[in-house]
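Participant: I'll drop the sequence and a predicted model, then ask my questions.
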Amino acid sequence: MQESFYRSLLTYSYNIVGSLEDARDLVQDTMEKYIGLDKSTIQNERSYLIKSVINLSINFKKRSEKFSKYGIWLPEPIATEETDAHLIKRQVANYSLLVLFEELNPKERAVFMLKESFNYKHDEIAKVLDISVENSRKLYSRSKKHLAQTEIKKDLPPKNCMAPYIDALMEGDTDKLETLFADDIALMADGGHTVKVVTRITEGKERTAELMQYVYAMFLNGKECVFNYINHQPALWFKNNGKVISCMVFQFDNEKKFKNIYSIVDPDKLNSLYLRNEGFNGNKIDKLLSSLNPN
């Protein structure tokens, strides 16, 4: 029960802050403070902890200004097809939404996430965020309007959806690549503070095809290529000696053309792809969990 509840808290926080590492820290901070509290006035411990984590995550997001020295800041990728990712898979926001969440203020982001991912009603959201029901409705309407052009369904495309793309890369066929791309395709790259990227954002299918072919020929040719689902979207990992050096997440439009490509080469963000098998036992979280009994 405790581990399941921890996963739930972690998922709330991750959807708000977009970083698994920060979400872990925020959940741990919440649990440590909770253990030292006088609980005689807390009627529902579970609701109290959920509310605390969500509001702490909102405040953290307000204070933090995420940026990458090289490229554009992108959320930390999560392999949602792995059962041991420490998150509630079905409630993790898809990657395209997480990217667009960065354009919302933290409270709008939280309202949308609670409504869409966790099926909260507006009166429940109002209690968690200490706002009125009317304000919750307005924040949800505003965020939903902003995100209206983004697909929020989690119907996974088949694994062979990337085969034409991989073939075109290996053949060095930029014309073939262009046929796979939407006219308004955009490529966003995040190198963090250590890995230089060719460009932050590239738009248009001709420029994107040329850049993807260049990156593949210069840096990825000969590397192990693995298909996976990242935040409910198809993705390719490129590995060198077993280590993930690049993760590309793909968004399709309604015509099954590539609409957005998110390229993450920041080693710190790729770390989460190695930590899927990390256990709870023997760490600080495990000790904190053993002392909790949320009703």
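Facilitator: Done, it's in.
Participant: Going by C-alpha atoms from here, please, whenever you check contacts or count neighbours.
Facilitator: Will do.
Participant: For the residue lying closest to Arg200 once chain neighbours are set aside, list the residues it contacts.
Facilitator: Leaving aside its chain neighbours, Arg200 sits nearest to Gly71 (4.1 Å; criterion: C-alpha to C-alpha, 6 or more residues apart in numbering). Shown in contact with Gly71 (C-alpha atoms under 8 Å, 6 or more residues apart in numbering): Met188, Ala189, Asp190, Gly191, Gly192, Lys196, Val197, Thr199, Arg200, Ile201.
Participant: Write the PyMOL selection for whichever of the residues you listed are buried.
Facilitator: To isolate the buried ones among the contacts of Gly71 in PyMOL, judged by 16 or more other C-alpha atoms under 10 Å, type:
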select buried, resi 188+189+190+191+192+196+197+200
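Participant: Longest helix in this protein, please.
Facilitator: The longest helix of the chain (DSSP state H) is helix 45-63.
Participant: and Asp130, what does it touch?
Facilitator: Per C-alpha under 8 Å, 6+ apart, neighbours of Asp130: none.
Participant: on that earlier part again, distance-wise, check the residue nearest to Arg200 relative to Pro267.
Facilitator: Using C-alpha to C-alpha, to the nearest Å, Gly71 is found at 13 Å from Pro267.
Participant: take a look at this one as well, against the first:
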Amino acid sequence: MDSDNTFRAYQPLLFSIAYNMLGSVMDAEDCVQETFLRWHRAHNDNEAIQSPKSYLCAIITNLCIDQLRSTRAQRESYDGIWLPEPVSTLEPGEHVEMSELLSIAFLRLLETLSPVERAVFLLRQVFDYDYDEIARIVGKNAHACRQIVYRARQRLASQRPRFSVSAEQSAPLFERFIQATADGDMEALLQLLTKDVALYSDGGELRWPMPIYGAQEAARYLIEVARRVSQQTEWRWQLVAINGRPGVVIYAYDRLDAVFAFEVVDGQIQEVDLIVAPGKLRHLQATI
């Protein structure tokens, strides 16, 4: 297999690593492109490469670590809650490993880890690399990588989404959610939300302190958002697969305007992630 075909064979894996590391399609694609350029230069220089997969994964992982370090301050000063860019899995593209995409909620949780912790955790927990190989990729010893994974598991354990639901199970729930929100029906909406629901939004005209905790406050916010949108525009919604899980997209005058991602526990909504930043929706607009 020539070098270009070898790279293409691993491209879906490389994109998945980069996207889960960065939470941004554009940044992930840039890292994949830079990985290709370095791979190509290595072959032109006749560099000895024993394992193409390990070589490529090491390049893209370290590119992502550098990218996260450079954007960390920007994300910490983000106006509102930083949420990752959603990826449509309704019609998977050739460069995406669907089974390895993490939910919006879990990608948000990974922001609590340092860039190296995030890399080690993902390579072990999502991509099933052994510790010796992870150590070679990130430049640490295997024992240190084990400790990083252990601490990351401990930190994320209490917050990790506990259940997933199928599109068939979630469609009626999300339809009732949208209808209750649009109707301003507080009681109906409260029945769909857990008492300790958490709501995260990355912007919009309605400047409420984020995150919002508790069913009453979350319902009030959602109803107010819907009221303002209804006054200004014609809108519709569609159930789609977002990051491999059922979600809802909102269209205003047939333009993608917002994305809802959810975590569901025992038939109620435990977390709502509302993504409205236009820059995060451009890629999605072209794929759904």
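Facilitator: All right, it came through fine. On a predicted model such as this, the values are computed, not experimentally measured, just so you know.
Participant: Mapping onto structure 2, list which of the contacts of Gly71 of structure 1 remain contacts.
Facilitator: By both residues aligned by TM-score structural alignment, their matches' C-alpha atoms under 8 Å, the contacts of Gly71 of structure 1 still in contact after alignment to structure 2 are Ala189, Asp190, Gly191, Arg200.
Participant: Closest to Ser64 of structure 1 out of these?
Facilitator: The shortest approach to Ser64 of structure 1 among the kept ones among the contacts of Gly71 of structure 1 belongs to Asp190, at 17.5 Å (C-alpha to C-alpha).
Participant: which element is the residue sitting furthest away from the middle of structure 2 on?
Facilitator: If you look at how far each residue of structure 2 sits from its centre, by C-alpha atoms, centre = their mean, the farthest one is Asn46, at 37.2 Å. Asn46 of structure 2 belongs to no helix or strand when assigned by DSSP states H and E.
Participant: Which stretches in the stretch 51-200 of structure 2 count as helices?
Facilitator: Along the stretch 51-200 of structure 2, counting by DSSP state H, counting those that start in this stretch, helices occupy 52-76, 104-110, 115-125, 131-138, 142-157, 167-183, 186-192.
Participant: For my notes, please list these in a markdown table and give mean neighbour count and distance to Ala286 of structure 2 for each entry.
Facilitator: Listed next are those as a markdown table, based on neighbours: other C-alpha atoms under 10 Å; distance: least, C-alpha to C-alpha, whole Å:
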| stretch | mean neighbour count | distance to Ala286 of structure 2 |
| --- | --- | --- |
| helix 52-76 | 17 | 25 |
| helix 104-110 | 20 | 19 |
| helix 115-125 | 22 | 28 |
| helix 131-138 | 18 | 34 |
| helix 142-157 | 16 | 33 |
| helix 167-183 | 17 | 22 |
| helix 186-192 | 17 | 31 |
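Participant: nearest to Leu37 of structure 2, of these?
Facilitator: The nearest among the helices of the stretch 51-200 of structure 2, by C-alpha to C-alpha, is helix 52-76 at 10.6 Å.
Participant: Against which helices or strands is the closest one packed?
Facilitator: Packing contacts for helix 52-76 of structure 2, counted by 3 or more C-alpha pairs under 8 Å, 6 or more residues apart in numbering; DSSP states H and E, involve helix 3-22, helix 25-44, helix 115-125, helix 131-138.
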